[in-house]
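Colleague: For reference, the sequence and a predicted model appear below.
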Amino acid sequence: MESTPENHIDPAVNPQKQRRGLSRILHATRYSWAGLQAGWNEPAFRQECVLALVLLPASLFVGQSWVESAVLAASVIAVMVVELLNTAVESVVDRVGPEWHQLSKRAKDIGSAAVLLSLLLCAAIWCAALWQRFAV
């Protein structure tokens, strides 16, 4: 691939972007692990992790097929992903400055709404699966 101003990465700015192959994968994995550790410092994420410890194994018993089990498990993981993204947004907003600003409030409110929607979706999927499994 030819180097152009659009795809040229200055190693002086960020030498991490020059990594390739296994080195890139290993470093990315370390950064992801650090992100999970940072997320663990958030009480909401810890609560969702504890809930996942119960719901992920339960998805194998509640789901009547591998697809249903996968959807149940995915809905739980989706809540955790959205919570991590919300935490990232909040961290960036807090880094910008501690003063109140309407756009900062809006960003945090939208992140919170995303978490709420993911929780409602997860609850709806689980309620439907439990109803189908035990009420029929």
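Modeller: Alright, I've got the coordinates. Residues are numbered from 1 along each chain as shown.

Colleague: contacts, neighbours, all on C-alpha from now
Modeller: Will do.

Colleague: any idea which residue sits dead centre in this protein?
Modeller: The residue lying closest to the centre of the chain (CA atoms, centre = their mean) is Val81, at 1.5 Å.

Colleague: secondary structure element for it?
Modeller: When elements are assigned from DSSP states H and E, Val81 belongs to helix 66-96.

Colleague: Name the single longest helix found in this protein.
Modeller: Secondary structure assigned by DSSP state H gives helix 102-134 as the longest helix of the chain.

Colleague: and that helix, what does it pack onto?
Modeller: helix 43-62, helix 66-96 (3 or more CA pairs under 8 Å, 6 or more residues apart in numbering; DSSP states H and E).

Colleague: Show me the one of the ones you listed that comes nearest Ala129.
Modeller: Relative to Ala129, the nearest member of these by CA to CA is helix 43-62, separated by 6.8 Å.

Colleague: Next one for the comparison:
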Amino acid sequence: MKPAVTKLTGISHFLAAAGYSIGGFRRLIKEAAFRQELLFFAVSLILLIAVGAALAELMIATVLFLALFAVEALNTAIEEVIDRISPEISMVGKHAKDLGSFAVVCMIVACGVFLVFTIGKHLLFG
């Protein structure tokens, strides 16, 4: 007979979840792509501030980059699972990894389009 699993509630659940999130960040920071995306975010914020972007534009950029970070984390999770359950080369594994990569590229393009539009607007029209 298996021992009963105690379900955490309240503040204990919150603290446990925060610990898992910190662990995920520690894992993700090991990825070169994520570190590059963090640099992209930092440079983007500096550029937006330099051109006089409004607070709303800074917030939109931040939300877009948080979505990029979330998609990168999910892509890394997909890669980890595929490598664990299917270490040999398989078309299913390749497709899963390719789809995750495509999702990341879509978010990078979304961030880039917003930045080009916003920075261009401020440079051209003040």
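Modeller: Arrived safely, thanks for sending. Every value quoted in this text rests on a predicted model; they were computed, and no experiment measured them.

Colleague: re the thing from before, kindly state which residue of structure 2 is aligned to the residue nearest to the centre of structure 1.
Modeller: For Val81 of structure 1, the equivalent position in structure 2 is taken to be Ala70, counting by TM-score structural alignment.

Colleague: Compute the number of surrounding residues for the one in structure 1 that sits across from Met91 of structure 2 in the alignment.
Modeller: With TM-score structural alignment defining the correspondence, Met91 of structure 2 maps onto Gln102 in structure 1. The burial count assigned to Gln102 of structure 1 is 8, neighbours taken as other CA atoms under 10 Å.

Colleague: circling back to that earlier point, on contacts alone, who are the packing partners of the helix holding Val81 of structure 1?
Modeller: Contacting helix 66-96 of structure 1 under the criterion 3+ CA pairs under 8 Å, 6+ apart are the following elements: helix 43-62, helix 102-134.

Colleague: how far apart are the longest one and its match in structure 2?
Modeller: Yep, that's helix 102-134 of structure 1 we're talking about. When structure 2 is superposed, helix 102-134 of structure 1 averages 0.5 Å from its matched positions, counting by mean CA distance after the TM-score superposition for structure 1.

Colleague: Same check on the first one?
Modeller: With mean CA distance after the TM-score superposition for structure 1, helix 43-62 of structure 1 departs from structure 2 by a mean of 2.6 Å once superposed.

Colleague: Counting by contacts, list what that helix packs against.
Modeller: Applying 3+ CA pairs under 8 Å, 6+ apart, one finds that helix 43-62 of structure 1 makes contact with helix 21-40, helix 66-96, helix 102-134.

Colleague: export those to JSON lines and tack on distance to Ala12 of structure 1?
Modeller: What follows is the helices and strands packed on helix 43-62 of structure 1, written out as JSON lines (distance: least, CA to CA, whole Å):
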{"stretch": "helix 21-40", "distance to Ala12 of structure 1": "17"}
{"stretch": "helix 66-96", "distance to Ala12 of structure 1": "24"}
{"stretch": "helix 102-134", "distance to Ala12 of structure 1": "31"}
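
Colleague: deepest of those, which one?
Modeller: Among the helices and strands packed on helix 43-62 of structure 1, judged by mean count of other CA atoms under 10 Å, the one packed with the most neighbours on average is helix 66-96 (a mean of 18).
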